[in-house]
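Q: Everything below, folded, please.
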Amino acid sequence: MLSRLETAKFVINPKNPRSLFKYRKFDQNALQNLINDKVWLAAPGSFNDPFDCQINIDRKHSDEEIQAYLNFNSESQGDTKRYTLEEIPKEREFYESELNRLDNGVRNAGIFSLSTTPFEPLMWAHYADEHRGFCIEYERSQDNDLNADNCFKVEYGKPIFPILRGLDYFKAPDDEVMKILTYKAKSWRYENEWRFVQMWKTPPELKERSYRLKAHILSISFGVRMQRREALTIIKIFRNDTRIKFYRMSIIPEQFALKAILYRFSAEEFDL
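A: Coordinates of the predicted model:
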């Protein structure tokens, strides 16, 4: 048994975090994901915020605006093709079909939400079963999924939906999609959220949402109210992985704040 308490020294850097944290309820789905080394890429429609990832597309572009855009695009790419107004109705059909694909793509997206801190009491209350769950620390390194081009910091702003002007999507499609998927109202700022995002052209099968994240687990912290037998169940899953540390959250006396202390258990208890 450990002879002393050790407090975790998590490095918290919201702008460029070394680690990202996932709050979880202790249930069969969570355990199965840990056993299979998988994470769940949730659809936006399943989020607890009905405003999240809402897409508001302004499609009101005149034929002249579409013509100007197409000709500018041709010229910038060194193409001699110039569009006439007579050709625009056919091009508009393509324009509308692509915006419809965008709409469906956003609705079908797979998102794995994380936070930059394991110490937020509201996150424990909302996403870890009122402090009865646990929080996984994932490493964010240069060569893993959490530092890839499809992992983004969520931006918080005015409580209005971002409006996407249809032609703007064609000018910078990736940027415009990410604005939709990573913008939330200021009231959610306490989450300090980052998102790993996967996109599919067609609705994915359920098995595709179960994803093997390329990022090492560094630690797991157990909530203030988590049952000891449940914590030991999780520890036993990783009995052969000595890299993972285990902590328990503790209330800091006379503060509305948490600290993480190294979790203690005996060899006998572990083998039960």
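
Q: For the rest of this, base every contact and every neighbour count on C-alpha atoms.
A: Will do.

Q: could you list every residue that touches Arg189?
A: Tyr156 (CA atoms under 8 Å, 6 or more residues apart in numbering).

Q: One more, so I can put them side by side:
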Amino acid sequence: MEFPEVKRLYKFRSLRSGVDEDGKPIYNQFTISMLRENTAWIARPDTFNDPFDCNYRPIPARMKEGDELFIDDLPPHEVEAKIINDLPKGCSDREMEQAIFRVAEFRNDHIQHMINSYCVLSLSEECDHTLLWSHYADQHRGICIQYARSENSNLSGELSRPVRYRRHYYSVDHKDYQVFLRDHVYSPSGKDWKNGNNLLTNAIFTKSEQWFYEKEWRVAMPFPQPAKGFNLKIDVPIISVIFGCLTPEEDKKVVMDILGDDVRYYQAWKSKMEHKLDVIPEEEWRGRMDYYQSERDISKYLK
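A: Model (predicted):
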């Protein structure tokens, strides 16, 4: 198993999707399903909230010196051949540049099609980052689910790994693209691309460095269908559930009624000395809260 030091992964979720006309909570059915059935929504990259994510179009419009538009041992796609054959004899530099650009765009579209034939489950190595709670757990009113990560599970497979964060776009040339197709896509005995850093894995597992704080971990699964995603059955247990510092008591009870005593429960607690969260066992938090409430009681001085 790669990255054996990472033994836990976390998924932040909201619990509520609103309230009904009587003011009673309406619970998020995807989250409830995750708890009851141990599933998680795994989404196509073109549904992500970041339009740059998995959308690099890595082949540039202009060819680099030493690049090859076509290689001898890979026939050109019929669209690529038509673009080049459409050039007039004695074409101008501008016409050639335009043809190369069109080939690059066609190839970038093909790369995007390959990427979108996979779905991605996003998790995190962090459970106490305030922004993750704010963005993905209903502003600290939701939960964070902790999964064990073990050998031979779908959290430790070939396409399960941490995200790499970069400032610049990932880029390949035309020859790189064609060699990848020749060796990994079209060859009957092609090399397994899933274990290395290449055209597809770099696209799926690379994000802008601005997202570094998420410490994201991804699981990618093939899904060559037009749907937006599917519910993946997680084949490792839920170890614990962490409640947000604003999670209502009635929502905690809903979670505990579903999972029972098979998991541990923790509470995210606003640190008294630093701008951060402490994560402590639920029963310890209740003891601290009772003590805090009794110590701060000034009701007798208000009479």
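
Q: can you give me the strands in structure 2?
A: 8-13, 16-19, 25-27, 39-43, 118-124, 143-148, 160-162, 164-166, 206-208, 216-222, 229-233, 238-243, 264-270, 277-281 (DSSP state E).

Q: Reformat those strands as JSON lines; add mean neighbour count and distance to Glu295 of structure 2.
A: Converted to JSON lines, these look like this (neighbours: other CA atoms under 10 Å; distance: least, CA to CA, whole Å):
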{"stretch": "strand 8-13", "mean neighbour count": "22", "distance to Glu295 of structure 2": "33"}
{"stretch": "strand 16-19", "mean neighbour count": "14", "distance to Glu295 of structure 2": "33"}
{"stretch": "strand 25-27", "mean neighbour count": "14", "distance to Glu295 of structure 2": "32"}
{"stretch": "strand 39-43", "mean neighbour count": "20", "distance to Glu295 of structure 2": "42"}
{"stretch": "strand 118-124", "mean neighbour count": "22", "distance to Glu295 of structure 2": "37"}
{"stretch": "strand 143-148", "mean neighbour count": "24", "distance to Glu295 of structure 2": "28"}
{"stretch": "strand 160-162", "mean neighbour count": "20", "distance to Glu295 of structure 2": "44"}
{"stretch": "strand 164-166", "mean neighbour count": "16", "distance to Glu295 of structure 2": "46"}
{"stretch": "strand 206-208", "mean neighbour count": "20", "distance to Glu295 of structure 2": "47"}
{"stretch": "strand 216-222", "mean neighbour count": "21", "distance to Glu295 of structure 2": "40"}
{"stretch": "strand 229-233", "mean neighbour count": "16", "distance to Glu295 of structure 2": "46"}
{"stretch": "strand 238-243", "mean neighbour count": "22", "distance to Glu295 of structure 2": "24"}
{"stretch": "strand 264-270", "mean neighbour count": "20", "distance to Glu295 of structure 2": "17"}
{"stretch": "strand 277-281", "mean neighbour count": "17", "distance to Glu295 of structure 2": "20"}
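
Q: Relative to Trp133 of structure 2, which of those is closest?
A: Nearest of the strands of structure 2 to Trp133 of structure 2, taken as CA to CA: strand 8-13 at 6.9 Å.

Q: Show me what Asn192 of structure 1 aligns to in structure 2.
A: In structure 2, Asn192 of structure 1 lines up with Lys215, judged by TM-score structural alignment.

Q: Distance check, its match against Ile84 of structure 2.
A: 44 Å (CA to CA, to the nearest Å).

Q: likewise Lys194 of structure 2?
A: Distance of Lys194 of structure 2 to Ile84 of structure 2, given as CA to CA: 32 Å.

Q: for Arg164 of structure 2, same thing?
A: With distances taken as CA to CA, Arg164 of structure 2 is found 37 Å from Ile84 of structure 2.

Q: that older thread, let's have the strands of structure 2 in JSON lines, adding distance to Val254 of structure 2.
A: As requested, the strands of structure 2 are exported to JSON lines (distance: least, CA to CA, whole Å):
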{"stretch": "strand 8-13", "distance to Val254 of structure 2": "14"}
{"stretch": "strand 16-19", "distance to Val254 of structure 2": "11"}
{"stretch": "strand 25-27", "distance to Val254 of structure 2": "9"}
{"stretch": "strand 39-43", "distance to Val254 of structure 2": "17"}
{"stretch": "strand 118-124", "distance to Val254 of structure 2": "23"}
{"stretch": "strand 143-148", "distance to Val254 of structure 2": "12"}
{"stretch": "strand 160-162", "distance to Val254 of structure 2": "31"}
{"stretch": "strand 164-166", "distance to Val254 of structure 2": "36"}
{"stretch": "strand 206-208", "distance to Val254 of structure 2": "35"}
{"stretch": "strand 216-222", "distance to Val254 of structure 2": "28"}
{"stretch": "strand 229-233", "distance to Val254 of structure 2": "21"}
{"stretch": "strand 238-243", "distance to Val254 of structure 2": "12"}
{"stretch": "strand 264-270", "distance to Val254 of structure 2": "13"}
{"stretch": "strand 277-281", "distance to Val254 of structure 2": "18"}
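
Q: Could you say which one of these comes nearest to Lys175 of structure 2?
A: Counting by CA to CA, Lys175 of structure 2 lies closest to strand 206-208 out of these; the figure is 21.4 Å.

Q: quick one: the closest one to structure 1 mean distance?
A: Following superposition, strand 206-208 of structure 2 is found to deviate from structure 1 by 0.9 Å on average (mean CA distance after the TM-score superposition for structure 1).

Q: packing partners for that strand?
A: In terms of contacts (3 or more CA pairs under 8 Å, 6 or more residues apart in numbering; DSSP states H and E), strand 206-208 of structure 2 is packed against strand 164-166.

Q: which parts of stretch 54-74 of structure 1 are buried?
A: For stretch 54-74 of structure 1, burial by neighbour count (16 or more other CA atoms under 10 Å) applies to 54-55, 57, 63, 66-71, 73.
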